[in-house]
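Undergrad: Please work out how this folds:
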Amino acid sequence: MTKPLVAVLSGAGISTDSGIPDYRGPQGLWRRDPEAEKLVTYEYYMGDPEIRRRSWQMRRKNRTLSAEPNAAHRAVAELERSGVPVRVITQNVDGLHQLAGLSARKVIELHGTARAVVCTKCGTRGSMADALARVEAGEEDPPCPECGGILKSATVMFGERLDSRVLGEALAVAKACTVFLAVGSSLRVQPAAGLVGVAADHGARLVIVNAEPTPYDELADEVVREPIGTALPRLLRELAAAERRPRSEEG
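TA: All right, here's what the predicted structure looks like:
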């Protein structure tokens, strides 16, 4: 893996401007409707057909698949196009970094993707859009077309472990980067939040962009409370400009 210069850890806050609500903020989904957590909790999902039916209806109604990248996602992709090595570690499952033009191989999706489904029995993966079309056609709990097993979103549900390979890749990025930006994350969910400390311990410049205080603010070289849609593009333009300057000017 090429040593990254800039690592971006993105949380739900980076996607709110795209119309996707966050989960743990003051108006977050889990605070407004604690029962909704059951719909994305593995034990409940696997054990209760009614929970699965409600989960499919929730997916059918949510705006994730129709959301478009916003200025913050586009700014990260633009930084890569400017020639600065970039890696994104995202807690989001919306795929908006890739839709904004960032190479998929440079996006580490810690919690999987809502744009695909996976069979819990045989592991076959498929398109979420295709599964939702089956729901629209009347299948309340569409089974795997290969083996008849239970289909779920290809996301990490509550009660599931993160993929160790994916987490290992994220750790390698956190250790190797020279700048680490934590954007739109409460930094209260482990192990993702711990990547901030790993980056700081390995000498990265740490910048936190978030509306609310986080447990890692004291470690940060810079804390930004401005709206992400304006703050992140500005910060990344400054990084790109600094990278273009001849080293002799940085004396």
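Undergrad: hey, let's count contacts and neighbours off CA atoms from now on
TA: Will do.
Undergrad: which residues of the stretch 1-150 of the chain fall in helices?
TA: With DSSP state H, counting those that start in this stretch applied, the stretch 1-150 of the chain shows helices at 29-32, 42-47, 49-61, 71-81, 96-99, 128-136, listed in chain order.
Undergrad: and of the ones you listed, who's closest to A172?
TA: helix 71-81 (18.9 Å; C-alpha to C-alpha).
Undergrad: So for the closest one, what gets flagged as buried?
TA: Neighbour counts using 16 or more other C-alpha atoms under 10 Å place A71, A72, H73, R74, A75, V76, A77, E78, L79, E80 of helix 71-81 among the buried residues.
Undergrad: what does stretch 28-40 give?
TA: For stretch 28-40, burial by neighbour count (16+ other C-alpha under 10 Å) applies to L29, A36, K38, L39, V40.
Undergrad: same deal with stretch 191-208?
TA: 192-193, 195-200, 204-208.
Undergrad: One more: stretch 129-147?
TA: Applying a neighbour-count criterion of 16+ other C-alpha under 10 Å, one finds A131, L132, V135, E140, D141, P142, P143, C144 buried in stretch 129-147.
Undergrad: ranges for the strands of the stretch 101-250 of the chain?
TA: Counting by DSSP state E, counting those that start in this stretch, the stretch 101-250 of the chain has strands at residues 107-109, 112-119, 125-127, 151-155, 179-183, 205-209, 222-224.
Undergrad: Output the ones you listed in TSV; the columns should cover distance to D17.
TA: What follows is the strands of the stretch 101-250 of the chain, written out as TSV (distance: least, C-alpha to C-alpha, whole Å):
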stretch	distance to D17
strand 107-109	20
strand 112-119	18
strand 125-127	25
strand 151-155	22
strand 179-183	13
strand 205-209	15
strand 222-224	17
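Undergrad: structure for this one too, so we can compare:
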Amino acid sequence: MIAPRPAAGTRLFVLTGAGISAESGLGTFRDPGGLWRRFDPMRLATPEAFARDPEEVHAFYNLRRAGVKAAAANPAHAALARLQAGLAAAGGGLFLCTQNVDDLHERAGAGAVVHMHGELMRARCLACGAGTPWETDLGTDTPCPACGARGGMRPDVVWFGEVPLHLDAIEAALAAADLFVAIGTSGSVYPAAGFVARARADGIPTHEINLAPSDTAGAFDTACYGPASRTVPAFAEAVLAGRPLPQGDQGA
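TA: Next up, the predicted model:
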């Protein structure tokens, strides 16, 4: 299929996954050597796991939080921030939805990032429900800044068995998009993996950017494969210049 040639006023819906942060040193989840190949998510990433052994869950997420703090945004994050600003200036827009719990999009300069799986650099109190920015370790003795309760502070992320966040806003933005693009996603985690089918059902062109084909690669109209630090800047430049999107294998 001929790649789309987005216009200046294009409304993009961009979904990002762990692959966009891999070159920043943050591990993916289901690839060989990924996080859930090395750790059991049922022991570390469910409400039941937290109720059973909160110290173990805190230790795991404290390590992950430290890893995010030590990481830096890469050229793919920066390219999306430039694209978001450029489209806004041209009368269009970029709805940036991420499955990632890191804050690298924000650190690269992106605004209004929709974290459908929550944010590692935030904590939430189970006692009062208050959420707050959080960059240090959490433990069972950590008091809630809002209510003072101890024992109920948890990472403000979506665990297995919990409902992703912002689904109404995501659905509305997807329905209004001129182009749906998935970047660095495995295509194996729902509901995000179903966005491409929803877009195609609405007649919205779809484009995949990934290191290798995802589980849902066959559902995309066009695709470009290669390292995110190379493919995403090329994609952003093409959109801003009104050129056809890059396609094919761009090399590893």
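Undergrad: And the strands of the stretch 101-250 of the first structure: which comes nearest V93 of the first structure?
TA: strand 112-119 (4.3 Å).
Undergrad: okay if I get the helices of the stretch 1-150 of the first structure as TSV plus distance to T16 of the first structure?
TA: Below are the helices of the stretch 1-150 of the first structure laid out as TSV (distance: least, C-alpha to C-alpha, whole Å):
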stretch	distance to T16 of the first structure
helix 29-32	12
helix 42-47	25
helix 49-61	17
helix 71-81	10
helix 96-99	11
helix 128-136	21
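Undergrad: right, so of the ones you listed, which gets closest to R161 of the first structure?
TA: helix 42-47 (10.4 Å).
Undergrad: surely L120 of the second structure meets R154?
TA: No: taking C-alpha atoms under 8 Å as the contact criterion, L120 of the second structure and R154 are not neighbours in contact, 9.8 Å apart.
Undergrad: Provide the angle between the direction of the helix ranked longest in the first structure and the direction of strand 205-209.
TA: Ranked by residue count under DSSP state H, the longest helix found in the first structure is helix 228-244. Relative orientation of helix 228-244 of the first structure versus strand 205-209 (axes from the mean of the first three to the mean of the last three C-alpha atoms, to 10 degrees): 160 degrees.
Undergrad: and helix 228-244 of the first structure with strand 179-183, angle?
TA: Helix 228-244 of the first structure runs at 170 degrees relative to strand 179-183, counting by the same axes, to 10 degrees.
Undergrad: tell me what helix 228-244 of the first structure is packed against?
TA: helix 71-81, strand 205-209 (3 or more C-alpha pairs under 8 Å, 6 or more residues apart in numbering; DSSP states H and E).
Undergrad: what residues does the first one touch?
TA: The one in question is helix 71-81 of the first structure. Outside of helix 71-81 of the first structure, the residues that reach it under the criterion C-alpha atoms under 8 Å, 6 or more residues apart in numbering are 14, 86, 96-97, 100-102, 228-230, 232-233, 236-237, 240.
Undergrad: Now it on the second structure. Mean distance?
TA: Superposing on the second structure and averaging over aligned pairs (mean C-alpha distance after the TM-score superposition for the first structure), helix 71-81 of the first structure comes out at 0.8 Å.
Undergrad: which residues of the second structure does that helix align to?
TA: Aligning helix 71-81 of the first structure against the second structure (TM-score structural alignment) gives residues 75-85.
Undergrad: okay, which residue is most central for the second structure?
TA: Within the second structure, the residue whose C-alpha comes closest to the C-alpha centroid is T98; the distance, by C-alpha atoms, centre = their mean, is 2.4 Å.
Undergrad: What is the nearest of the contacts of helix 71-81 of the first structure to V118 of the first structure?
TA: L96 (20.0 Å).
Undergrad: and the aligned partner of the closest one in the second structure, how many neighbours does it have?
TA: Correspondence of L96 of the first structure to the second structure, assessed by TM-score structural alignment: L104. By the criterion of other C-alpha atoms under 10 Å, L104 of the second structure has 21 neighbours.
Undergrad: Tell me, how many residues neighbour the nearest residue to L104 of the second structure once chain neighbours are set aside?
TA: In space, and not counting its chain neighbours, L104 of the second structure is closest to A73: 5.0 Å by C-alpha to C-alpha, 6 or more residues apart in numbering. A count of neighbours around A73 of the second structure, defined by other C-alpha under 10 Å, yields 21.
Undergrad: Much appreciated, bye for now.
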